[in-house]
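Peer 1: one predicted model, sequence on top.
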Amino acid sequence: MASLTSVLGVLDPTSDRAVFRQIADALREAIDKGRFREGDKLPSETELVDHFGVSRMTVRNALSLLQQEGLAVSEHGKGVFVRPRPPVRRLASDRFARRHREQGKAAFTVEAEAAGSRPEVDNLEVKEERPSPDISARLGSPRKVLARRRRYLLDGRPVEFATSYLPLDLARNTPIAQPNPGPGGIYARLEEMGHRLDHFDEEIRARMPSPAEVRTLQLASGVPVIHLVRTAYDSEGRAVEVCDTVMAADAYVLAYQLPAN
């Protein structure tokens, strides 16, 4: 490896930025520029102390900051490493196009394959339940819904989990109530049942994850989530599904085409 001076540079004694933040800045820039790649071990505390001429606590604060940001992970007795990131999946505006359903592919499968990744689904649960007030209002106030919960993985890494809520009068005793609803997923089944999909409304916000979401998505410290709620409407204007999805923010790029007229 090149010298630490060429990789990390030196501290700016005239800067009013805290020294540990300057060190974190240098490491972050080196990671962003590929000087340290995913899985690479970062310079040890001793190496950084010697290079920057600072205390060990200052170096630890810098490394801790990178871990809080989700850029690095500490392995006990081994050191601090650049954290591997899940493959990025583009959340494109045409992901629910009918042509994908007609090919027998659900949206997650289509986009995972486009990214060259291997899609998986686990932690699947299908049950009848009473909806929350918010879900009930979005679906036109049904007394009970069919809830389909699942977690999605790319190349073995969890990237999102989602719950679809459908009015029970639509979903009960249909393939939608089965763990595997068949080619094209639940949207294909809805259209086969006469509910031709017309449009989707989506609400998206970013936030920090709950402890349960950290465990489910195996998130590193400091990684936020994207919370997306989508409502699907058929050609008669009926809300036929609400999908509540939580995604690891470092695994997605939101890509949309918006009309200008």
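Peer 2: Now that the structure is in, tell me what you want to look at. Numbers count the residues shown, from 1 in each chain.
Peer 1: all contacts plus neighbour counts: C-alpha atoms, from now on.
Peer 2: Will do.
Peer 1: hang on, Arg215 in a strand?
Peer 2: No - the assignment for Arg215, made by DSSP: H, G, I helix; E, B strand; the rest coil, is helix rather than a strand.
Peer 1: and it, how far from Phe96?
Peer 2: Arg215 is 29 Å from Phe96, where distance means C-alpha to C-alpha, to the nearest Å.
Peer 1: ditto for Gly156
Peer 2: 24 Å.
Peer 1: for Ile204, same thing?
Peer 2: From Ile204 to Phe96 the distance is 16 Å (C-alpha to C-alpha).
Peer 1: looking at these two, which is more packed in?
Peer 2: Comparing Ile204 with Phe96 by neighbour count (other C-alpha atoms under 10 Å), the higher total belongs to Phe96, at 18 against 11.
Peer 1: and the gap between the more buried one and Leu254?
Peer 2: Going from Phe96 to Leu254 by C-alpha to C-alpha gives 14 Å.
Peer 1: ok, structure two:
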Amino acid sequence: MIDQLDAIDRHSDRAPYRQIADSLRAAIASGDAAPGSKLPSESVLMERLGVARMTVRQAIQELRAEGLVVAEHGRGVFVRTAPPVRRLASDRFSRRKREAGKAAFIAEAETSGYEASVDQIEVSRISEAPSFVVERLRMSTRDLVIRRSRRYLADARPVELAVSYIPVSVGAGTAIEAVDSGPGGIYARLEETGHVLGEFVEEVGARMPTVDERRRLELPPGTPVITLVRTAFDLSGLPVEVCDTVKAAPAYVLEYRFPAK
């Protein structure tokens, strides 16, 4: 419960709605507004702070865009309860997890306390891969690749879109071309073909989502996404997969651990 909010400073250069958002954000961070708790209604905030309804709505929208609160029609605005999926890059592709039949996302989601699922799976062969894929796979523009597109969900909430590209010369005739690639995911299937994985290279960025990405990830307006392009290499140094992922930024914490040498 929020017992106190900072008064609006009418002499400040900071817009009143941003001051309200700052105050509510601080209450969430301190625990005064606990996960799952309901924020004061628009009418209550208007009366307590002496502002117009639109000012309150702008403040709430800012918090929604940051993923801190969710609005439920007819019920109000609530502090988000779900903790982010913690993506531990230094451990997520460990062989022991593949051998245990756990694909990376499933293992991460379960560790974070979520039920993981995958939908919108599409598998096809294409002859004209995007240029960034052609470059990373060291292939010609006309070489066939297997394209695997899917959406990842945590507790039925969309959090990530991913598209993998695997050379047909590597994955043809394997479960990589099936909708269900089997226990351990496509990396387990790659190793079964003799392409034992030796290294991953990841490039991380951030941007605003496209219209389609916003729709598929069910993002509120103003919510950014994390982009991550990963290239997987086998022990011989051959690139065997490029994965292009788009993650809902509020849903993830990316954690990296590496030696200081």
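Peer 2: Nice, thanks for sending it over. Values in this document were obtained by computation on a predicted structure and should not be read as measured data.
Peer 1: burial measure for Arg98 of structure 1, as a count.
Peer 2: 17.
Peer 1: what's it aligned with over in structure 2?
Peer 2: Applying TM-score structural alignment, one finds that Arg98 of structure 1 aligns to Arg95 in structure 2.
Peer 1: with structure 1 overlaid, how far apart is the longest helix along structure 2 on average?
Peer 2: When structure 2 is parsed with DSSP state H, its longest helix is helix 16-30. Taken over the aligned residues, the distance from helix 16-30 of structure 2 to structure 1 averages 2.0 Å (mean C-alpha distance after the TM-score superposition for structure 1).
Peer 1: next secondary structure after that helix?
Peer 2: helix 42-49 (DSSP states H and E).
Peer 1: and that following helix, which stretch of structure 1?
Peer 2: Taking TM-score structural alignment, helix 42-49 of structure 2 hits residues 45-52 over in structure 1.
Peer 1: who's in contact with the matching stretch?
Peer 2: For stretch 45-52 of structure 1, contacts defined as C-alpha atoms under 8 Å, 6 or more residues apart in numbering pick out Leu4, Thr5, Val10, Leu11, Ser55, Arg56, Val59, Arg60.
Peer 1: how about 10 Å then?
Peer 2: Contacts with stretch 45-52 of structure 1, where a contact means C-alpha atoms under 10 Å, 6 or more residues apart in numbering, come from 3-5, 8-11, 19, 23, 42-44, 53-60, 62-63, 79-80.
Peer 1: of these, just the buried ones, ChimeraX syntax please.
Peer 2: Only the buried entries of the contacts of stretch 45-52 of structure 1 go into this ChimeraX selection, using 16 or more other C-alpha atoms under 10 Å:
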select :8,19,23,42,43,44,58,59,60,62,63,80
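Peer 1: sort out for me which of the contacts of stretch 45-52 of structure 1 are in helices.
Peer 2: In helices, defined here by DSSP H, the members of those are Leu4, Thr5, Leu8, Val19, Ile23, Arg56, Met57, Thr58, Val59, Arg60, Ala62, Leu63.
Peer 1: quick one: the strands in the stretch 101-250 of structure 1, in order.
Peer 2: Along the stretch 101-250 of structure 1, counting by DSSP state E, counting those that start in this stretch, strands occupy 119-129, 145-154, 157-167, 197-207, 225-234, 239-248.
Peer 1: can you list those strands in JSON lines and add distance to Pro259 of structure 1?
Peer 2: Listed next are these as JSON lines, based on distance: least, C-alpha to C-alpha, whole Å:
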{"stretch": "strand 119-129", "distance to Pro259 of structure 1": "31"}
{"stretch": "strand 145-154", "distance to Pro259 of structure 1": "30"}
{"stretch": "strand 157-167", "distance to Pro259 of structure 1": "28"}
{"stretch": "strand 197-207", "distance to Pro259 of structure 1": "15"}
{"stretch": "strand 225-234", "distance to Pro259 of structure 1": "20"}
{"stretch": "strand 239-248", "distance to Pro259 of structure 1": "24"}
